[in-house]
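Enquirer: Task: produce atomic coordinates for the following.
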Amino acid sequence: MSRFNSEEEARAAGVYISKIKSFVKREGRLTKAQGSAIEENWPSMGLSIDQGQLNLEHVFGRNVPTVLEIGFGMGKSLVEMAQNAPNTNFIGIEVHRPGIGACLASAQQAELTNLRVFEHDAVEVLDKCIANESLDRLQLFFPDPWHKTRHHKRRIVQSEFVQALRTKLKIGGEFHMATDWEPYAQHMLEVMQIAHGFENKSSSQDYLARPDYRPITKFEVRGQKLGHGVWDIIFTRTQ
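Expert: Got it, this is the predicted structure:
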């Protein structure tokens, strides 16, 4: 992109810029129950990139705080959060279809009305579907750390991504990250410390204890028993 100062300039010139993906789409096997859950619940809970910019009050039928989570896996903790906060809207983004099915099955069982999901790339969803200053919290829990040095460029937490999501948060809104990979926690902190318009919620300017609203997963409990750490990082949008 050396000829252009930004991706927007390149697009305006009709030049396509190939993007580095922060995920690998591993489809896995979609169970019958997961497939049924998608078929039954997508009309009421599914969102599409083709809908364009969303009017959240129209989508949920009410005007309350909205939380968006990127990469919710099988959706267990997202559904639990939605259950525990019925006066908050939740949007989940995931690219793996079995996870979408599992999440919708759990949401159906819990009879949730405050959860919607995308099956799409989060970067595109934020760009095309989420209005500026519409989110109260954006969550990124246990993203792929891309351990190998040559793959670090694939980590989703990068300066350009952070500035793109900043505009989607309300002033005072929070970007909450969590990881069980300490080098990635350090990387997240380094990126956020120099990010324009953000302030660390930690009084020590590093990590925070897990907030009550973030459920602790079986995976996390197992890791703690093995002596593995988990790092929560929360930055508030100030500008």
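Enquirer: CA atoms for contacts and neighbours, from now on please.
Expert: Fine.
Enquirer: Who are the contact partners of the spatially most central residue of the chain?
Expert: For the chain, the residue whose C-alpha lies nearest the mean C-alpha position (C-alpha atoms, centre = their mean) is I70; its distance is 1.6 Å. With C-alpha atoms under 8 Å, 6 or more residues apart in numbering as the criterion, the residues that contact I70 are G92, I93, E94, A122, L138, Q139, L140, F141.
Enquirer: where does it sit relative to W42, distance-wise?
Expert: 18 Å (C-alpha to C-alpha, to the nearest Å).
Enquirer: One more: K153?
Expert: Distance, K153 to W42, by C-alpha to C-alpha: 33 Å.
Enquirer: In which helix or strand does Q186 reside?
Expert: Element membership for Q186 (DSSP states H and E) is helix 182-193.
Enquirer: counting contacts, what elements does that helix pack onto?
Expert: Based on contacts counted as 3 or more C-alpha pairs under 8 Å, 6 or more residues apart in numbering; DSSP states H and E, the elements that helix 182-193 packs against are helix 159-166, strand 198-200, strand 231-237.
Enquirer: residues of that helix that come out buried?
Expert: Y184, A185, Q186, H187, M188, L189, M192 (16 or more other C-alpha atoms under 10 Å).
Enquirer: what angle separates that helix from strand 231-237?
Expert: 10 degrees (axes from the mean of the first three to the mean of the last three C-alpha atoms, to 10 degrees).
Enquirer: Touching helix 182-193 from outside, list them.
Expert: Outside of helix 182-193, the residues within contact range by C-alpha under 8 Å, 6+ apart are 145, 157-159, 162, 178-179, 198-200, 206, 229-231, 233, 235.
Enquirer: one more, for comparison:
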Amino acid sequence: MPESSAVGPEKRFRDRPVSFVRRSGRMSEGQERAWDELSPRYLLTVERDAAATSIRPGSPVDPAAVYGRTAPLVVEIGSGQGHAIVHASSTTPGTDFLAVEVFRAGLARTMLDADRAGARNLRLVEANAPEVLEHLLPEGSVDELWVFFPDPWHKKKHTKRRLVAPPFPAVAARALRDGGVLRLATDWEDYALQMRDVLDEAPLFSRDFEGEWAPRFEGRVMTAFERKGIAKGREIRDLAYRRAEPTSGAGRT
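Expert: Have a look, this model is predicted:
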């Protein structure tokens, strides 16, 4: 069922399933404290549509105003506990980073670790990723888009919830600048094959690797998801696609 909440008639509900199920998990005292104390610094305030994690169409942010400067922007979808993006933001101060996640405990942990690491070039948003790409981020504002170990929804009846499906390339291409890079990784072979098929068929993306799979992205630190996959004997597969420039006379998606 699409996520929803009780709202007035001017709001609309989502017309397709989201790639997550929000569970009401309790945060620890430290996470609650981080949420209260650090969210004013790190968490973006956004306008909602019908659902708690939605973005109202026509409500984009200005990255230069958000970060107080103009710099390359990297967006991670499904940042989880924030290990990859906190490491990246704390070691690459000349780049701005945005973590997109729907689970508050993960966002709180990310803020705690970012504060300890002194990462001031990181912001977080509690939202459904396709709506962030379509409604929150200005067209062509993202230099790199990361999708690392998304939920594989491995049961056949649930695969329709997978993020990287035929509708995804259009919203990803909209947010990425011409020449921007989409990086993906998963430990589920059938999802890796689906990702590759979907993006190979997307007219505004071209492979940024040779052979069957991309080499492991050096900027991705080892996370619990990757260790878990390796421990279970699953092969980690990377992909990288470059956002192509539109052909003459063709508009942006």
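Enquirer: care to give me the TM-score?
Expert: Once superposed, the chains reach a TM-score of 0.89 (TM-score structural alignment, normalised by the length of structure 1), with 225 aligned residues with a C-alpha RMSD of 1.7 Å.
Enquirer: Quick one: map Y42 of structure 2 onto structure 1.
Expert: For Y42 of structure 2, the aligned position in structure 1 is occupied by M45, per TM-score structural alignment.
Enquirer: show me the contacts for its match.
Expert: M45 of structure 1 is in contact with L104, L115, R116, V117, counting by C-alpha under 8 Å, 6+ apart.
Enquirer: what do you get if the cut-off is 6 Å, keeping everything else the same?
Expert: For M45 of structure 1, the contact set (C-alpha atoms under 6 Å, 6 or more residues apart in numbering) comprises R116.
Enquirer: K153 and W42 of structure 1 - which one has more neighbours?
Expert: Higher neighbour count among K153 of structure 1 and W42: W42, with 18 against 14, using other C-alpha atoms under 10 Å.
Enquirer: Restricted to buried residues, select the contacts of helix 182-193 of structure 1 in ChimeraX.
Expert: Burial among these is assessed by 16+ other C-alpha under 10 Å; the matching ChimeraX selection reads:
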select :145,157,158,162,178,179,198,199,200,206,230,231,233,235
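Enquirer: Just give me the closest of the contacts of helix 182-193 of structure 1 to M81 of structure 1.
Expert: Nearest to M81 of structure 1, judged by C-alpha to C-alpha, of those is A178 at 15.3 Å.
Enquirer: Looks like the closest one contacts P143 (just checking).
Expert: No - here A178 of structure 1 lies out of contact with P143, judged by C-alpha atoms under 6 Å, at a distance of 8.1 Å.
Enquirer: Please enumerate the strands of structure 1.
Expert: Along structure 1, the stretches classed as strands by DSSP state E are 46-47, 66-70, 89-94, 115-119, 135-141, 169-179, 198-200, 231-237.
Enquirer: Could you single out the most deeply buried of the ones you listed?
Expert: Each of the strands of structure 1 was given a mean neighbour count from mean count of other C-alpha atoms under 10 Å, and the largest, a mean of 24, is that of strand 89-94.
Enquirer: just checking, what packs against that strand?
Expert: When contacts are defined as 3 or more C-alpha pairs under 6 Å, 6 or more residues apart in numbering; DSSP states H and E, strand 89-94 of structure 1 sits against strand 66-70, strand 115-119.
Enquirer: quick one on the thing from earlier: in structure 2, what stretch matches the helix holding Q186 of structure 1?
Expert: Following TM-score structural alignment, the partner segment of helix 182-193 of structure 1 in structure 2 covers residues 189-200.
Enquirer: Stretch 100-108 of structure 1 too?
Expert: Taking TM-score structural alignment as the measure, structure 2 aligns residues 107-115 with stretch 100-108 of structure 1.
Enquirer: now for the helices and strands packed on strand 89-94 of structure 1, which one comes closest to G173 of structure 1?
Expert: Taking C-alpha to C-alpha as the criterion, strand 66-70 is the member of those that comes nearest to G173 of structure 1, at 9.6 Å.
Enquirer: Alignment lookup: H147 of structure 1 to structure 2.
Expert: Counting by TM-score structural alignment, H147 of structure 1 lines up with H154 in structure 2.
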